[in-house]
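Next come a sequence and a model predicted from it.
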Amino acid sequence: MLPDLLVPLGLLIVVAKLLEGLLGRLGLSSIVAYALTGILLGPVFGVVEPTSELQIFLGLGIFVLFFVIGFDEIDVRGFVSIIRGRYFAAALISVAISTAVSLSVTSDIFGLSFSLGLPTTDALALAGVLSLSSLGLVAKVLSDSGQLRERIGLKIFAVVLIAEIMALLVVGFTVGEHAEASDAAAIVRLIAQIVGFVLIAWLLSARVLPAAISLLQRIFDVPQLSFGLLLGGLFLVVVGAERMGLHGSIGALLFGAALSGLPEQVRNDIMPGFRSASEGLFVPLFFASAGLYLDLSFLDQPLTTIVALVVIPLAGKFAGAFIGTFLVRIDVPLTMATGLMAKGVAEVAFLLVMLEQGVIGADVFSLLVLVMLGYMLVMPPLITAAVERARTSKVRVAPHSMPPSFARYALADVRVGSLLDATRELPGPNVTVEELLAEWTVPGHTDYVVASDGEVEGVVSLSRLRRVRRGSRPTTPLRAVMRPCPMAARPDEPISDVLERMAKYAISVTPVVDGPDGDFCGTVATHDVIDLLLLMDEIKPQSD
């Protein structure tokens, strides 16, 4: 009966949003409010039960939620641009140690009596969930405390970005139908299917869909056309993922990540309807469902198992984060490790997926969801306190490039014109390689725009110049080794869009042109953006 479905839906949504407003005044996460809604209406008062009809809406909520996580938190281009050097090494060590330690509890690989003894793939999936870090939570905490624009904020953001994507790769490969793959040929075939799906989904999402949306919006005057196309496309991608051996939630995550690089203007055009539906309906229902499934059955587990599930992954996560940042000599490893302890919505979402698949029982699910909610309550003030107490080295060391997603969080509404460098002299095409290396290089800059008489000639990179033989450098002009500049920026563009394109073309500097004729008026470099972001107070009022 329709009323039998609408009554619990209405109660869950109304109570969830009211509790969100109430607990928000106390500084508590909306996710806590939604989960508490499910607990109150389910186990406590018995008003709502997770019926099969209700599960349809809750299942949709899973896919919408993972799409939003991919869209807001997964910055693949930023990941690629900083997967070198110390920050990548720190994140890799952190995730590897954390996952290995968590495996001691989720599997019997180490032969410990308190372990859950899950099959290898299931145990690895759960260990990956316990090793996740939340970029969204870290960004919000740093932003609220005013630390997102500090050097320590950029460092934490960069390491958490890499660590989150690494852990998601572990979970994504181990959650799905592949657990049934028992021989090498089946595993290879599955991997090929997953790679094929990822490539096709990425091509459609990043190349075809944005252009198609823009074209259809110009042709048809249909309200919320883009919202309908995105929502329908999401469900089709979910089905495709399921048929390729991935869980549908991973397909939704990849779909969101593929669209996360959309220009800011396009994002602003297509996302309001989607966010309204997700934040007003699907996400509250999803996390309320987590509360509906909570019970005290975990108390039937041996005390050693309960303590191990709570303490060992926590200790392993912190130890891995601290060891990783300490070994690679990143400043304030204790603060960096604290930042990596952030937990957000993805963990609870994956736990519900694993409960739905029968990987874990209600007892383990209930205990770990309560642990994750505890993380959400405790970690924000701890991260804030750790960052405020941090004393960083006077030596200015930052990631080689700025993740584009960092710009979306920290440089909202900042335009290229605010960061334009119109005073720097640029080498001409007749400058030799030796002259540029000796006289024109600037610390931290790896690419240089070549210009002549106010016209952009091309761009050269230090790595390419250093491959020129030493004996030829005094006589080799830049025009012989430069390449065409793949892009140019406009002063009125959002800086986040420009950084997205710079990451796409793997360059760290771009010319800025203005006017109908594209008159050259200066440059913007990634390193300049970082310096301005971290050291100049002048840009702060623009994004407050």
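Ah, there it is. Residues are numbered from 1 along each chain as shown.

okay, CA-based contacts and neighbour counts for the rest of this
Will do.

so how far is the longest helix along the chain from its chain's centroid?
If you go by DSSP state H, the chain has its longest helix at helix 362-389. Remark: helix 362-389 is offset 19 Å from the chain centroid, using C-alpha atoms, centre = their mean, to the nearest Å.

can you count the residues close to residue 89?
18 (other C-alpha atoms under 10 Å).

Now do residue 84 against residue 317, distance only.
22 Å (C-alpha to C-alpha, to the nearest Å).

which residues touch stretch 111-118?
Under the contact criterion C-alpha atoms under 8 Å, 6 or more residues apart in numbering, stretch 111-118 has outside partners 104-109, 123, 302, 304-305, 308.

For ChimeraX, what selects the buried ones among the residues you listed?
Listed next is the ChimeraX selection for buried residues among the contacts of stretch 111-118, using 16 or more other C-alpha atoms under 10 Å:
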select :104,105,106,107,108,123,305,308
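
Out of the contacts of stretch 111-118, which comes closest to residue 97?
Ranked by distance to residue 97 (C-alpha to C-alpha), these are led by residue 104 at 11.1 Å.

Touching, the closest one and residue 98? I think so.
No. Using C-alpha atoms under 8 Å, residue 104 is not in contact with residue 98; the gap is 10.2 Å.

OK, contacts around residue 96?
Residue 96 touches residue 320, counting by C-alpha under 8 Å, 6+ apart.

returning to that earlier point: in helices only, show me the contacts of stretch 111-118.
Of the contacts of stretch 111-118, the ones assigned to helices by DSSP H are 104-106, 123, 304-305, 308.

follow-up on the earlier one: with neighbour numbers in mind, choose between residue 84 and residue 317.
Higher neighbour count among residue 84 and residue 317: residue 317, with 28 against 12, using other C-alpha under 10 Å.

Mind telling me what element the nearest residue to the more buried one once chain neighbours are set aside is part of?
Using C-alpha to C-alpha, 6 or more residues apart in numbering and skipping the chain neighbours, the partner closest in space to residue 317 is residue 98 (4.6 Å). Applying DSSP states H and E as the criterion places residue 98 in helix 85-106.

again, but for residue 170
Per DSSP H and E, the secondary structure element for residue 170 is helix 151-174.

Can you point out the buried residues in that helix?
Applying 16+ other C-alpha under 10 Å to helix 151-174 flags 151-168, 170-174 as buried.

Over to stretch 78-98?
For stretch 78-98, by 16+ other C-alpha under 10 Å, it's 78-79, 81-83, 86-98.

for that stretch, the distance to its chain's centre please.
14 Å.

here's the one I want to compare it with:
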Amino acid sequence: MTDIQIFFAVGIALTAALFLGELVGRAGEPVILGEILAGVALGAYALEIVDPEGSFALLAAIGSMLLLFDAGYEEIDVQQLERGGLPVLIIALFGVGLPAVGGLATGLIFGYPMITSLILAITLGVTSIGVTARTLLDLDQLDTEYGLHVVGAAVTAEILGLVVFSLLMATQQTGASTGQIVRILGLVVAFFVGAFLVQWLLIDRISRLLAGSRQTGADMIGIMGLLFLFGYAAAAVGLDVIVGGLVAGLIVSSERRFRETEIREGIVGIAYGVFIPLFFVNVGAQMDPTVLLQFDQLVIAVVAVGVVVKVGGSYLGARLAGHPHEEALIVGVGMLPRAGVELVVATTALAAGLIDERLFSAVLALVLVSVLATPLLLKRAIRRTAA
């Protein structure tokens, strides 16, 4: 994609996202659904205006970082998140473990080898935090207890899924050693240790340096620099850039002056006006709607297991963590969407010859159903709590 074409793609994508978002919003549904549908129409399987693998994907990645940065900075209370550690682990255990077991069993039942079935287990276990976080933000529910538990459990699922997939790929390489496995785990640990050290030792100093700057927008420049560095660090250790965005937001929100200067005011316009809609357009652009027309038993089984067991397992985990029925249902639906990590895992595995086109189509069908259904179901589940 040339530079001129990316300008055209972004212009059309933003216009389509605005138009369809407005239509969907006026119909009483979450605006995010319109942005995703715009991506489906403009993407690789329809009009081909948006290339989800090209330069557009970079802009979308920036949107994902800004979305989770905003969530971490504005909505998530770190102390409350820490207090929710045990409930988050319980929800993650059931919301990741049961779907993973279901994916493994589905793969084996359909005659796939263990390695392929394990990859299906990973894709069914992970959760796309971006879709749920945006929907909860739009509904002003991200700062609730159940909202924080969903975010914590989804991020845990994403980290576990990526780490396990990296280990799985390492074992498939010729000469893979224990040292490689230790290296993968060590890099992930190093990322979070580094984040802790930045929060503990550096963020106050950074704030003081920026406070003394005479440059216009110094705070914003410094914080955005920190955001991109954390996005890079997360990707470098095998995680998703979206994790780096969340961690950066949590670190910035922990510093008193940054909290009081309302950094969000400088972010909202450019983030929600440009990059975040592009992120969800890109999510839609990766989806092939025709997979839903394939009445393949494998496709039906993967979608059914991926939806029912994911929602049911997360619901059960939330109930065991102490949530009442209505809130547990929100948690269950909130853990449903798959997009980012699942697509990375499936695409990489397909390229490596570890899964076939049939199974890849089944995974795409699950992505399409879960991403489109989550905003609709989540809004209705939240309404039940207010009734």
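Arrived safely, thanks for sending. Everything quoted here is computed from the prediction, not taken from an experiment.

Just tell me what the residue nearest to residue 317 of structure 1 corresponds to in structure 2.
The alignment partner of residue 98 of structure 1 in structure 2, by TM-score structural alignment, is residue 95.

you'd agree its match is up against residue 310?
Yes. Here residue 95 of structure 2 reaches residue 310: they are 5.8 Å apart, a contact under C-alpha under 8 Å.

Identify the contacts common to those two.
125, 332, 335.

Residue in structure 1 paired with residue 364 of structure 2?
Match for residue 364 of structure 2 (TM-score structural alignment): residue 365.

Correct me if wrong: its match contacts residue 357.
No. Here residue 365 of structure 1 lies out of contact with residue 357, judged by C-alpha under 8 Å, at a distance of 11.9 Å.

which residue ranges form the helices in the stretch 201-350 of structure 1?
Under the criterion DSSP state H, counting those that start in this stretch, helices of the stretch 201-350 of structure 1 are mapped to 209-219, 225-243, 248-259, 264-277, 283-292, 303-327, 333-339, 345-357.

What is the fourth one packed up against?
It stands for helix 264-277 of structure 1. helix 225-243 (3 or more C-alpha pairs under 8 Å, 6 or more residues apart in numbering; DSSP states H and E).

how much does the helix it packs on stray from structure 2?
Compared with structure 2 after fitting, helix 225-243 of structure 1 deviates on average by 2.5 Å (mean C-alpha distance after the TM-score superposition for structure 1).

Give me the helices and strands touching that helix, please.
Partner elements for helix 225-243 of structure 1 (3+ C-alpha pairs under 8 Å, 6+ apart): helix 52-73, helix 184-203, helix 209-219, helix 248-259, helix 264-277.

Next, the buried residues of the shortest one.
It refers to helix 209-219 of structure 1. Buried-residue list, helix 209-219 of structure 1, by 16+ other C-alpha under 10 Å: 209-210, 213.

mean shift of it relative to structure 2?
Mean for helix 209-219 of structure 1 is 3.0 Å (mean C-alpha distance after the TM-score superposition for structure 1).

Report the distance from that helix to the chain centre.
The chain centroid and the centroid of helix 209-219 of structure 1 are separated by 26 Å under C-alpha atoms, centre = their mean.

And the last one, by the same measure?
The chain centroid and the centroid of helix 264-277 of structure 1 are separated by 18 Å, computed with C-alpha atoms, centre = their mean.

Thought residue 40 was touching residue 286 of structure 2, still the case?
Yes. Between residue 286 of structure 2 and residue 40 a contact is recorded at 7.3 Å, counting by C-alpha under 8 Å.

Residue 496 of structure 1: neighbouring residues, count only.
26.

I'd like to know how far the closest residue to it other than its chain neighbours sits from residue 164 of structure 1.
Spatially, and ignoring its direct neighbours in sequence, residue 496 of structure 1 is nearest to residue 407 (5.1 Å; C-alpha to C-alpha, 6+ apart). To residue 164 of structure 1, residue 407 of structure 1 is 18 Å away according to C-alpha to C-alpha.

which residues touch the nearest residue to residue 103 of structure 2 once chain neighbours are set aside?
The shortest distance from residue 103 of structure 2 to any non-neighbouring residue, by C-alpha to C-alpha, 6+ apart, is to residue 121 (4.1 Å). By C-alpha under 8 Å, 6+ apart, the contact set of residue 121 of structure 2 is 99-104.

repeat that with 10 Å
Each residue near residue 121 of structure 2 by C-alpha atoms under 10 Å, 6 or more residues apart in numbering is listed here: 96-107, 115, 161, 306.

ok, the counterpart of residue 278 of structure 1 in structure 2 to residue 300 of structure 2 distance?
Residue pairing (TM-score structural alignment): residue 278 of structure 1 is matched to residue 271 of structure 2. Separation of residue 271 of structure 2 from residue 300 of structure 2 (C-alpha to C-alpha): 37 Å.

Quick check: closest non-adjacent residue to residue 58 of structure 1.
Spatial nearest neighbour of residue 58 of structure 1, chain neighbours left out: residue 286 (5.2 Å); criterion: C-alpha to C-alpha, 6+ apart.

Am I right that that neighbour is in contact with residue 59?
Yes. With contact defined as C-alpha atoms under 10 Å, residue 286 of structure 1 reaches residue 59; the gap is 7.6 Å.

Who has more neighbours out of those two?
Neighbour comparison, residue 286 of structure 1 and residue 59: the larger count goes to residue 286, with 30 against 20 (by other C-alpha under 10 Å).

if I pick the closest residue in space to residue 301 of structure 1 that isn't next to it in sequence, what's in contact with it?
Once flanking residues are discounted, residue 301 of structure 1 sits nearest to residue 363: 7.9 Å by C-alpha to C-alpha, 6+ apart. By C-alpha under 10 Å, 6+ apart, the contact list for residue 363 of structure 1 reads 293-301, 306, 355.
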